[in-house]
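Asker: kindly return the folded structure for what I paste below:
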Amino acid sequence: MNKVSEVNYKKDLEDNGYTVIETVFSSHEIDIITETIQSKSSSSNITFRKSKDLFAIRQFLKEIPELKTLLFNEKLKEVLRALLGNDSFVVKSIYFDKPEQSNWFVSYHQDLTISVNKKLDIEEYTNWTIKQNQFSVQPPKEILENISTIRIHLDDTNEKNGALKVIPKSHKNGVVRADSIDFQNMNERVCSVKKGGIMIMKPLLFHASNKTINNERRRVIHIEFSNITLPEQLSWSEKNSIN
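Answerer: Coordinates of the predicted model:
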């Protein structure tokens, strides 16, 4: 991995809303991660979702805590310190497995919700939902702008197996209705990432993914970070230090 100081990944993240860093994890580390996840795949816990188009694990670090030390290796910690500072913590974690013949297509959207411990009547916190015993809510824009998402790629990912497509700089416009944008005339980029690499993005960046067309799976661990304390009696449901 290039030293974070050698390439201005932080500027890319701030200016374009995303950046890609290769070789954060070795092939051996990825093998251990995938084998550990596979060993848990038969779980019937409510946080596990299985279909022909998707296998997902919500609250991933809670469900498979033994992977925390391996995921937060020295290379990833260096990235976190350089790009996010020393005071960021985990606020959400999800594992996605897009199978080889998946027809799962995701249209352009922003990630507008956070996971919290309870539902409260708080000004500017809207669109409350509960799914799999997990409360989600759309917080004020300032909270969303503070979040950064790291996507750890367990497979080579490109435009043929559902790599994210993004609209660079779209995170700078705040919360925007997707149906108000003509995406066909936008400067779209495909974020190909090699196995063991990571993509870092801002949740307000418009992103999408296509169906798989090359019979190759796409497995990603999605971890969100923030350094903000939520108001009143509200707290992040998955708050977790990186140490």
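Asker: going forward, measure contacts and count neighbours with C-alpha atoms only.
Answerer: Noted.
Asker: checking my notes, residue 10 in a helix, right?
Answerer: Yes - checked against DSSP: H, G, I helix; E, B strand; the rest coil, residue 10 lies within a helix.
Asker: that one - how many residues pack around it?
Answerer: Close neighbours of residue 10, defined as other CA atoms under 10 Å, add up to 19.
Asker: do the same with residue 127
Answerer: Residues near residue 127, counting by other CA under 10 Å: 11.
Asker: pretty sure it contacts residue 137?
Answerer: Yes - counting by CA atoms under 8 Å, residue 127 does reach residue 137; the two are 5.6 Å apart.
Asker: now for the helix or strand where residue 91 lies, which elements pack on it?
Answerer: Assigning secondary structure by DSSP states H and E places residue 91 in strand 89-98. Contacts defined by 3 or more CA pairs under 8 Å, 6 or more residues apart in numbering; DSSP states H and E place strand 89-98 against strand 55-58, helix 60-63, strand 114-116, strand 218-226.
Asker: second chain to compare with the first, below:
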Amino acid sequence: MKNAMDAAMDGAPAGGWLERMVTSQRRKLYDAFAAFSGDAAGERVLSVGMAPTSLFDKPDYLVGWSAPAQRARITAHQVEAPKPGRQAHPAEAAREVRLPFADGEFDWVFCNEVIEHAGPFERQLALVKELYRVARKGVFLTTPNRRHPLEFHTGLPLLHLLPERAWRRLLRLSGKGAWADEAVLNPLDSQALYRIASLMPGKPVHDVGHKRIWGVKAHFFLMLQKPARAPSPSS
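Answerer: Okay, the predicted model is just below:
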């Protein structure tokens, strides 16, 4: 029997084969986070998602699919998407990414399909640094694969594999111009995720996992583990 979260997503305005496919992937990613965090039993979790816009309304499936006892320990936070057409200096863009939480306030941070909407690479990196700052044990971040034959936001195949300028121009010509701005959609591949991990302070232990669609890596998850804190010396 479907739970309320499954039913809500099946009934979303963008429902259909694409939504069902993405929902199946999200269930796999949810299970991957549970394995990474050891189910986070009794621990505090921050769930970071995108604030709804006219283009999308992504469900917080971590909250929706968690058991009631665990759900009570999850804090949901929404990130506002930058405005299209804004050309901020990289240093300014990095300063804009700030979460209203203290260092290490949460045991785990789960970030679902946000980084591809964070803007240029500098802002994507700044976002991950913030996620890492507020985590005590680790960060789990999901994003679609830039190299999959299907672009999951627009539903268009193959065009995004063209050189970026050509792809964005074709989006505008195809009536999908709302997705053409880098501030709205800047997808990543595994190489970009590994580069971000390599630039994190302290060089944390990290890995990039994946879930496949049609036999091709479709969604990645970046896992960052914070070093264990040394025990306090006995008095």
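Asker: post the TM-score for the overlay when you can.
Answerer: The TM-score (TM-score structural alignment, normalised by the length of the second structure) is 0.28; 114 aligned residues with a CA RMSD of 6.1 Å.
Asker: ok, the nearest residue to residue 107 of the first structure once chain neighbours are set aside - how many residues close by?
Answerer: Residue nearest to residue 107 of the first structure in three dimensions, not counting chain neighbours: residue 208, with 5.0 Å by CA to CA, 6 or more residues apart in numbering. As a burial measure, residue 208 of the first structure scores 18 neighbours (other CA under 10 Å).
Asker: now the longest helix seen in the first structure against strand 89-98, angle please.
Answerer: Counting by DSSP state H, the longest helix found in the first structure is helix 27-39. Interaxial angle, helix 27-39 of the first structure versus strand 89-98 (axes from the mean of the first three to the mean of the last three CA atoms, to 10 degrees): 80 degrees.
Asker: ranges for the helices of the second structure?
Answerer: So, for the second structure - with DSSP H - the helices run 4-10, 17-37, 61-65, 68-71, 90-96, 121-134, 164-173, 190-198.
Asker: one step back: and the residue nearest to residue 107 of the first structure, what helix or strand is that in?
Answerer: strand 207-209.
Asker: which helices and strands sit right next to that strand?
Answerer: Under the contact rule (3+ CA pairs under 8 Å, 6+ apart), strand 207-209 of the first structure is packed against strand 106-109, strand 165-166.
Asker: tell me which residues in the longest one are buried?
Answerer: Yep, that's strand 106-109 of the first structure we're talking about. Across strand 106-109 of the first structure, burial judged by 16 or more other CA atoms under 10 Å covers 108, 109.
Asker: roughly how far does residue 24 of the second structure sit from residue 69 of the second structure?
Answerer: As judged by CA to CA, to the nearest Å, residue 24 of the second structure and residue 69 of the second structure stand 24 Å apart.
Asker: now do residue 93 of the second structure
Answerer: 37 Å.
Asker: about what we covered before: relative to strand 218-226, how tilted is the strand holding residue 91 of the first structure?
Answerer: Using the same axes, to 10 degrees: strand 89-98 of the first structure against strand 218-226 is 160 degrees.
Asker: count of residues packed around residue 18 of the first structure?
Answerer: 26.
Asker: now do residue 69 of the first structure
Answerer: 11.
Asker: sorry, back to before: which stretch among the helices and strands packed on strand 207-209 of the first structure comes nearest residue 150 of the first structure?
Answerer: Ranking those by distance to residue 150 of the first structure, with CA to CA as the measure, places strand 165-166 first at 14.8 Å.
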